[in-house]
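Visitor: need the 3D shape of this:
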Amino acid sequence: MPTSPLSSAQAARAAVASRLQGLMKDAGLSGHELAARCGWHKSKSSRIARGKTAPSDADIRAWCTACGSEDQAADIIAASRNAESMYVEWKQIHRDGMRRIHERTVPLYQRTRSFRVYASNVIPGMLQTSGYATGLLKAITNFQGTPDDVADAVQARQARSRVIREGDHRFALLLEETVLYYRVSDDAAMAEQLEYLLTIMGQPNVSLGILPARAQRTVWPLEAFYAFDDKQVAVETLTAEINLTTPGEIRTYLRAFAELSQTAVRGAPARALITKALAALG
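Guide: Here you go, the predicted structure:
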C-alpha cells in the first residue's frame, strides 16, 4: 500500500542535505568555517545541512566551491530542484490565481496517453462541467485566500479537458460513490455534472468505475491521485500537491489503483449509482 507521499518529499530533501553535509565533512570543514568561506551567517550552513532550509542553486554552488567539489554542483542542484518540485503548497501554486497552473499543465495532459485517476473527494478535473468547476474553484479560492480568477480558471480547465475528446488518450477513472453526493455547487450544476458523467462514460476511450460505499474493500479510501502514464503521479492533499516520479513509488500507486479497480462497478451498475445520486437531488 502507498506510503505517505509527504514522507517521500521529505526524504528527497533530506537526501540533498545529506549530500551537502558529506561534502563538508570530506573537506574537513566545520559548519562555521564553511559559512565563513561562503560569506553567510554562521547558522545558515547548519540549517541547510540539517534540512531545515532548502538551499538555492547559488547556495549549492557556493557550498560546493567552498568544499573544493565544484564538479558536484550540477548534480546536487538537479536533485534539489526535483525535491522542491515534489512538494508544492497550493498557496504557492495559486499565488497568482488558478488560471496559470491549468495552462502550464496542458503539455503534460497532451503528451499523456494513459490517465489513471482515483477521486475520493471531488469529480476529477477533466470530467468537470463549467458549473461544477465554478462552485469548486470558488470554494478553494475562498478557503485559500488566493486571488480570485475563477471565471478564467474555469475556462482554462475546460480547455485543458479537451484531451478527453481529442487525440489519442485513454482514461481509467475511479470515483468513490460518496463523491457523487458532495455538493460543491448548486443543485442545477450538480445535476448537470452527474448527467455529464452518464454521457462521458459512453465514450470508447473512457472507463469510469464507481466504488460503492458499502462494498467490501481491500484498499481503504486514499487521497486523490492522478497517474500520467507510468512516469508521474500527482497526489492531492489539503495543503499541497505532491509529485512523485520515483519508479518504485509510481508502481505502488498503480498497484493501489489496480486493487481499487477490482472493487469498482462499471457499465449498468455504475449508471445506476449515478442515477440514484441524481434522483437524490430532488
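
Visitor: hey, let's count contacts and neighbours off CA atoms from now on
Guide: OK.

Visitor: check the secondary structure at the spatially most central residue of the chain for me.
Guide: Central residue of the chain (CA atoms, centre = their mean): residue 234, 2.9 Å from the mean position. Of the three states, residue 234 takes strand according to DSSP: H, G, I helix; E, B strand; the rest coil.

Visitor: to compare against the first, here's another:
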Amino acid sequence: MSTDFQTARIALGARLRELRTEAGLSGKDTAERLGWQRSKVSRLETGKQTPSRDDLKAWAEATGQPDAAAELQGRLQGLETQYRTWRRQLANGHRGRQELAVAETSRTRLTRGVEVARIPGLFQTADYARHTFIANAEFRQSPRDTEEAVRARMKRQEALYETGRLFRFLLWEGALHALVVPRPVMAAQLDRLIGLIGLDTVELGIIPLGAALRRSPAHGFWIYDDRLVTVETIDAEMWLKDADTIALYERAWDWLSESAVYGHQAHRLIARARAALDLG
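Guide: Modelled structure (predicted):
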C-alpha cells in the first residue's frame, strides 16, 4: 500500500475520532449506536480499514453531526481516486479497465513505462493478452470477458502507429524469459517485440540481468506525459497525480534507462530469449 494512501487514511481516521470525542462518545458507545463490532470502530479510527460511503454517513449521524457526511465522503473519494482496488475495477470483467486504458493513451503524447515480469500490454500479441486475461480472472475470481478485453487491448495498440506519439519503455530482461504463457505464444510475442524495435514511435530498452544499476527495478509503473503515474499491486492500482510523486517516478525511469540497451543490442537479448525456448 502506498505511503501517501495510508497517510491519508490515517488522517481520515483521526477526523472520525475527532467527531466521536466532540460528541462525548466512547468507542464502545459509538459501536453500540451503529450496531458494529467495537473492533471496526478501532480499525477505522486508526486507519487500518477503509470505510465505505455508507459507513461515513452513519458515523456522522451517530455522532450528531450529519452535515459532516459530505466532508467525510469527499475525503474518501480522494482516497478512492488514488487507490483503486482490482475487485472494484474488475467487478464486471477486464473490458472496462482496458477501455479506460484506451482513453488514457489517446490523450497522452509521451508514454513511459517500466515492466519487470511481463510484456507491456501495448506490445502484447492477442494470444499473449488472452492468456494473461484468463490467468488474471482465475486468480482474482473475477468475471471472464476475455475476448472483449483482448479486442480493447488491441484497439489501444493502434496508438503505436499514430504520428506525434512516443512510447518509451524499459523491460527487465527477466520478463523475456518469464513463461507466463505457453512457449509457442511466447515465441510469437518475442518476434513481436523485435518487430517493434524499428518503429519510429517506439523506443524499447532492455535492462540486462547483469547491468550495473543506480536503482533496482523494484516494480513496474507507467508515466502518462507529466500528469499521471499508474502502479499496480496485487490487490489494487494506484493513480498518482501530485507533481512531487510524478517527478520521483520520472527520476526512477531516467536512472533505469541509463542501464538499458537499445537497437541491435536489445534485438540480441530478445533473440537469445527466443532461442532459449527451444521449440525444436
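
Visitor: can you give me the TM-score here?
Guide: Structural agreement between the overlaid chains, expressed as a TM-score with TM-score structural alignment, normalised by the length of structure 2, amounts to 0.85; 277 aligned residues with a CA RMSD of 2.6 Å.

Visitor: before we move on, the earlier item: give the equivalent position in structure 2 for the residue nearest to the centre of structure 1.
Guide: Following TM-score structural alignment, the counterpart assigned to residue 234 of structure 1 within structure 2 is residue 230.

Visitor: is it fair to say residue 183 of structure 1 lies in a strand?
Guide: No. For residue 183 of structure 1, which was evaluated using three-state DSSP, the result is coil, with no strand membership.

Visitor: how about it, nearest residue that isn't a chain neighbour?
Guide: Nearest non-adjacent residue to residue 183 of structure 1, counting by CA to CA, 6 or more residues apart in numbering: residue 190, 6.8 Å away.

Visitor: repeat that for residue 187 of structure 2.
Guide: Counting by CA to CA, 6+ apart, residue 274 is the residue found nearest to residue 187 of structure 2 once chain neighbours are left out, at 5.8 Å.

Visitor: helix or strand for residue 171 of structure 1, which one?
Guide: Assigned by DSSP states H and E, residue 171 of structure 1 belongs to strand 170-176.

Visitor: so what touches that strand?
Guide: When contacts are defined by CA atoms under 8 Å, 6 or more residues apart in numbering, strand 170-176 of structure 1 is touched by residues 113-121, 123, 164, 205-213, 260-261, 264.

Visitor: of the residues you listed, buried ones?
Guide: Restricting these to buried positions leaves 113-121, 123, 164, 205-212, 260-261, 264, with burial counted as 16 or more other CA atoms under 10 Å.

Visitor: just the ones of those residues in strands?
Guide: Taking DSSP state E as the definition of strands, those contribute 114-119, 206-211.

Visitor: tabulate the residues you listed (TSV), appending distance to residue 271 of structure 1.
Guide: Output for those, formatted as TSV (distance: CA to CA, whole Å):
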residue	distance to residue 271 of structure 1
114	23
115	21
116	20
117	18
118	18
119	17
206	14
207	12
208	10
209	10
210	9
211	12
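
Visitor: residue 79 of structure 2 touches residue 7, doesn't it?
Guide: No. Counting by CA atoms under 8 Å, no contact exists between residue 79 of structure 2 and residue 7, whose distance comes to 10.1 Å.

Visitor: higher neighbour count, these two?
Guide: Residue environment comparison for residue 79 of structure 2 versus residue 7 gives the larger neighbour count to residue 79, 19 against 12, counting by other CA atoms under 10 Å.

Visitor: counterpart of that one in structure 1?
Guide: Checking TM-score structural alignment: residue 79 of structure 2 goes with residue 83.

Visitor: tell me where the stretch 1-150 of structure 1 has helices.
Guide: Ranges of helices within the stretch 1-150 of structure 1 are 5-26, 31-38, 44-49, 57-66, 73-86, 90-93, 99-104, 106-111, 130-144, 150-160, based on DSSP state H, counting those that start in this stretch.

Visitor: with residue 227 of structure 1 as the reference, name the closest of these.
Guide: With CA to CA as the measure, helix 106-111 is the member of those nearest residue 227 of structure 1 (10.7 Å).

Visitor: once aligned to structure 2, how far is the closest one on average?
Guide: Average distance, helix 106-111 of structure 1 versus aligned residues of structure 2 after superposition (mean CA distance after the TM-score superposition for structure 1): 1.8 Å.

Visitor: equivalent range in structure 2 for that helix?
Guide: Correspondence between helix 106-111 of structure 1 and structure 2 is established over residues 102-107, with TM-score structural alignment as the criterion.

Visitor: near the residue opposite residue 149 of structure 2 in structure 1 once aligned, how many other residues are there?
Guide: Taking TM-score structural alignment, the alignment pairs residue 149 of structure 2 with residue 153 from structure 1. Under the neighbour criterion other CA under 10 Å, residue 153 of structure 1 is assigned a count of 21.

Visitor: ok, residue 153 of structure 1 touching residue 104?
Guide: No. The pair residue 153 of structure 1 and residue 104 does not pass the contact test of CA under 8 Å, sitting 11.8 Å apart.

Visitor: what's residue 256 of structure 2 aligned with over in structure 1?
Guide: Across the alignment, which pairs residues by TM-score structural alignment, residue 256 of structure 2 is matched by residue 260 of structure 1.

Visitor: residues in contact with its match?
Guide: Remark: with contacts taken as CA under 8 Å, 6+ apart, residue 260 of structure 1 is in contact with 174, 211, 217-219.

Visitor: any idea how far it is from residue 57 of structure 1?
Guide: With distances taken as CA to CA, to the nearest Å, residue 260 of structure 1 is found 41 Å from residue 57 of structure 1.

Visitor: do the same with residue 85 of structure 1
Guide: Counting by CA to CA, the gap from residue 85 of structure 1 to residue 57 of structure 1 is 14 Å.

Visitor: residue 217 of structure 1 touches residue 256, doesn't it?
Guide: No. With contacts counted by CA under 8 Å, residue 217 of structure 1 stays clear of residue 256, the gap being 11.6 Å.

Visitor: who's more crowded, the two?
Guide: Taking neighbours as other CA under 10 Å, residue 217 of structure 1 and residue 256 compare with residue 256 leading, 18 against 15.

Visitor: so residue 143 of structure 2 sits right up against residue 91, yeah?
Guide: Yes. Counting by CA under 8 Å, a contact exists between residue 143 of structure 2 and residue 91, whose distance comes to 6.9 Å.

Visitor: what is the neighbour count of the aligned partner of residue 195 of structure 2 in structure 1?
Guide: Matched by TM-score structural alignment, residue 195 of structure 2 corresponds to residue 199 in structure 1. The number of residues packed around residue 199 of structure 1, counting by other CA under 10 Å, is 11.

Visitor: same deal with residue 235 of structure 2?
Guide: Taking other CA under 10 Å as the neighbour definition, residue 235 of structure 2 ends up with a count of 12.
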